[in-house]
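Engineer: how would this look folded up:
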Amino acid sequence: MNTQGAVDLSSLAPDPQGSQTPAPGGPSAAPASSQSGGGADSWVISVSPQELQQVVQLSAQVPVIVLIHGTDSDSERMRTALEDLVDAQQGRVLMAEIDASSPEMAQAQGADQVPVATAFIGGRPVGEFDKSVPQEQLGQLVSQMVQLATQNGMTQALPPQSKRAGGAAEEAEQELPPLHQKAHDALEQGDLDAAQAAYEEAIREKPGDEDAKLGLAQVQLMKRTSGVDLNDVRQKAAQNPDDPQAQTAVADVDVLGGHVEDAFSRLVKFIQLHQGDERETVRAHLVELYSVVGDSDPRVQASRKQLARALF
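Structural biologist: Take a look at the predicted model:
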């Protein structure tokens, strides 16, 4: 995740050692300020800085995005895009919005650099991103958070935390195609095989379905990394630099953990130093990881150039 312009939330966020306990009252115990009038169900809430601790506690159950925003056009663009993406996850992600103009935000270093978002999983910040992230990449960031949470056994969904204007019309716009919804439901149940089958069926019905291809690549990554011992994977990769399986395995866990550039660089370096079937195995795996991250991601574009130089 891009950390340019990130706000230091250390003065507002709770002690990570004490943030693993869910907020009092269970998953639905969002701050009182989150409740609003009629409309479509939403998982976006407005909070004050004093309520941040309660919100971060919920990241022990689902990923939480804390967005600090202003009234400028960049804030509105990022805010609207993230609200749509979060609500599309139907409770797998929660977003808390903090108004940068509140007096309490004066204590947060860099709070004038809005909009900026911090992602929390398990009570700990796992990444930060700001307005420099292209809008089309925000969806990939939200998907990565859900993948990482699922990989760590966080498969439940929160009940709606607020309401959004728009009602049934807006809710209908967010409906997924039947097979995509089937895959989404399977992921909520932790059934990766069923999710893969649903995406594969969607691709057979519509070979040009890029969303299904992305979903399939992400599910396959989750399956490959399910239950792996991170220390063991890294140790094997260090001890076997010429083993394509060892190198692709550590690249998988790096991508899942957000270390995308490290994963790409590792595999490109392997391709530079090897020939034959081993080289082709790693090249094909690298191209698959490009699909997981998304072709529009600048890290993918940069790595493709490095791959071309390595091959030719």
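
Engineer: from here on, contacts and neighbour counts on C-alpha atoms
Structural biologist: OK.

Engineer: Which secondary structure state does residue 118 sit in?
Structural biologist: Classification of residue 118 using DSSP: H, G, I helix; E, B strand; the rest coil returns strand.

Engineer: The structure of the following sequence is requested for comparison with the preceding one:
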Amino acid sequence: MQPRNMSMSGVVDLAAVKAAGEAKAKAEQARAEAARQAAQGGGTGPAAGAVPPSALVFDVDEAGFERDVLQLSAEVPVVLDFWAEWCQPCKQLSPLLERLTAEANGRIVLAKVDVDANQMLMQQFQIQGIPAVFAVVAGQVLPLFQGVAPEQQIRDTLAQLVQVAEERFGIIGLEVDPNAEGAAADSAPAEAPAGPHDALLEAAVVALDAGDLGGAVQAYKNVLADDPGNTEAKLGLAQAELLARVQHMNPQAVRAAAAENPRDPAAQIAAADLDLVGGHVEDAFGRLVDTVKVTFGDDRDAVRLRLLELFEVIGADDPRVSAARTALARVLF
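Structural biologist: Next comes the predicted model:
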């Protein structure tokens, strides 16, 4: 299932829910009451209303939707994860959403909706397939994406969600009490044993050195199957897949096709791969951003996804990636 294009510009009213103004008014009253209680208490601990980290991710059902999502959405953007126990892609996406929610530290919360137990909510949101991810801000719904999207793409979308909530609705999120579960966090086990991952990563490097790109790709995928957030494996996989794509290309023919067909997504994608392998990073990124401008639908999505893959090759901290993300955002939004 391919993720849909994500847009922050099309905010639409959620049918059959209370108006955003009413939800926001209730939240403002609650915040005012919490502030009064804090002032009367005069304590030096966290302000009244601070929540423990565990409260940032929760299950929601039809009965509690108004209280747990609509009213809360006046204080913090609520991300909705529509999932089911039988859905294998959901099992890949949900842990990632939970981790990114924890990293956001109160700027978003994650509400998990089991579609098998909440058919009415599934119908209200017009869910055609799962996993499907929405957000609710001040009682209004933002469709985010459907299917499993790359981690960086999800990070970017959540960052845009926070920005929209702050700039358009004045919503800044919840205060998190870092001490509420400090002991539990300190004693948390490592995400995965380091030994097997080290062995697999070493196997991938050996395969790359031997020119076995298929073996390297599979080794990195094996790591990511156990540890989807492994940065080294994600970077290695992106690089190995790039090398595999260009391995049998005819550079002259690829560049000629790109020059003759500036609106052809496949031609521009192939040329961008060659640009990156040749060290022309800005050229590769600029080529694909320009192609996003002149394409639509599935063609645009293919170009955008390849650009996100090339970002992974270079690394999120590279300033050229940051500049290209900004350029891409201007084109998309």
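
Engineer: so what number do they get for TM-score?
Structural biologist: After superposition, the two chains reach a TM-score (TM-score structural alignment, normalised by the length of structure 1) of 0.44; 179 aligned residues with a C-alpha RMSD of 4.7 Å.

Engineer: does residue 310 of structure 2 really touch residue 236, like I thought?
Structural biologist: No: under the criterion of C-alpha atoms under 8 Å, residue 310 of structure 2 makes no contact with residue 236, lying 11.8 Å away.

Engineer: Residue 272 of structure 1: what's it in contact with?
Structural biologist: Residues near residue 272 of structure 1 by C-alpha atoms under 8 Å, 6 or more residues apart in numbering: 310, 311.

Engineer: just the strands in structure 1 please.
Structural biologist: Under the criterion DSSP state E, structure 1 contains strands at 40-42, 44-46, 64-69, 94-99, 116-121, 124-130, 162-164.

Engineer: Mean neighbour count and distance to residue 298 of structure 1 added to those, as a markdown table?
Structural biologist: Below are the strands of structure 1 laid out as a markdown table (neighbours: other C-alpha atoms under 10 Å; distance: least, C-alpha to C-alpha, whole Å):
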| stretch | mean neighbour count | distance to residue 298 of structure 1 |
| --- | --- | --- |
| strand 40-42 | 22 | 31 |
| strand 44-46 | 24 | 28 |
| strand 64-69 | 26 | 22 |
| strand 94-99 | 24 | 25 |
| strand 116-121 | 25 | 19 |
| strand 124-130 | 20 | 14 |
| strand 162-164 | 19 | 33 |
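
Engineer: would TSV of those strands with distance to residue 290 of structure 1 be doable?
Structural biologist: As requested, the strands of structure 1 are exported to TSV (distance: least, C-alpha to C-alpha, whole Å):
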stretch	distance to residue 290 of structure 1
strand 40-42	31
strand 44-46	30
strand 64-69	25
strand 94-99	27
strand 116-121	23
strand 124-130	20
strand 162-164	35
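
Engineer: and residue 305 of structure 1, how far is that from residue 298 of structure 1?
Structural biologist: 11 Å (C-alpha to C-alpha, to the nearest Å).

Engineer: a strand runs through residue 82 of structure 2, doesn't it?
Structural biologist: Yes: the assignment for residue 82 of structure 2 is a strand, going by three-state DSSP.

Engineer: wait, it sits on residue 121?
Structural biologist: No: using C-alpha under 8 Å, residue 82 of structure 2 is not in contact with residue 121; the gap is 9.3 Å.

Engineer: Those two - which one has more neighbours?
Structural biologist: Using other C-alpha atoms under 10 Å as the criterion, residue 82 of structure 2 and residue 121 rank with residue 82 on top: 25 against 17.

Engineer: Name the nearest residue to the more buried one, ignoring sequence neighbours.
Structural biologist: residue 113 (4.8 Å; C-alpha to C-alpha, 6 or more residues apart in numbering).

Engineer: neighbours of the one you found, just the number please.
Structural biologist: Residues near residue 113 of structure 2, counting by other C-alpha under 10 Å: 24.

Engineer: just residue 209 of structure 2 next, same as before
Structural biologist: Residue 209 of structure 2: 11 neighbours (other C-alpha under 10 Å).

Engineer: For the stretch 1-150 of structure 2, which segments count as strands?
Structural biologist: 12-13, 57-59, 78-83, 109-114, 132-137, 140-146 (DSSP state E, counting those that start in this stretch).

Engineer: and the fourth one, what does it pack onto?
Structural biologist: What that stands for is strand 109-114 of structure 2. The contact analysis (3 or more C-alpha pairs under 8 Å, 6 or more residues apart in numbering; DSSP states H and E) places strand 109-114 of structure 2 against strand 57-59, strand 78-83, helix 88-104.

Engineer: Would you mind finding the most buried of these?
Structural biologist: strand 78-83 (a mean of 26; mean count of other C-alpha atoms under 10 Å).

Engineer: From the contact counts, what lies against that strand?
Structural biologist: Against strand 78-83 of structure 2 (3+ C-alpha pairs under 8 Å, 6+ apart) you get strand 109-114, strand 132-137.

Engineer: Same list (the helices and strands packed on strand 109-114 of structure 2) but as a markdown table, adding distance to residue 285 of structure 2.
Structural biologist: Shown next, in a markdown table, are those (distance: least, C-alpha to C-alpha, whole Å):
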| stretch | distance to residue 285 of structure 2 |
| --- | --- |
| strand 57-59 | 36 |
| strand 78-83 | 30 |
| helix 88-104 | 26 |
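
Engineer: and of the ones you listed, who's closest to residue 145 of structure 2?
Structural biologist: Smallest distance to residue 145 of structure 2 across those (C-alpha to C-alpha): 10.1 Å, for strand 78-83.

Engineer: which residues sit in contact with residue 225 of structure 1?
Structural biologist: With C-alpha under 8 Å, 6+ apart, residue 225 of structure 1 has these contacts: 151, 249, 252, 253.

Engineer: thinking again about what came up before, please name whichever of the strands of structure 1 is nearest to residue 245 of structure 1.
Structural biologist: Using C-alpha to C-alpha, the strands of structure 1 put strand 124-130 closest to residue 245 of structure 1, at 27.4 Å.

Engineer: so what does the closest one touch, helix or strand wise?
Structural biologist: Contact partners of strand 124-130 of structure 1 among helices and strands, from 3+ C-alpha pairs under 8 Å, 6+ apart: strand 116-121.

Engineer: Need the strands of the stretch 1-150 of structure 2 in CSV (columns: distance to residue 231 of structure 2).
Structural biologist: Shown next, in CSV, are these (distance: least, C-alpha to C-alpha, whole Å):
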stretch, distance to residue 231 of structure 2
strand 12-13, 36
strand 57-59, 24
strand 78-83, 24
strand 109-114, 23
strand 132-137, 24
strand 140-146, 23
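
Engineer: Looking at those strands, spot the one closest to residue 21 of structure 2.
Structural biologist: Among the strands of the stretch 1-150 of structure 2, strand 140-146 sits nearest to residue 21 of structure 2 (C-alpha to C-alpha), with 10.2 Å.
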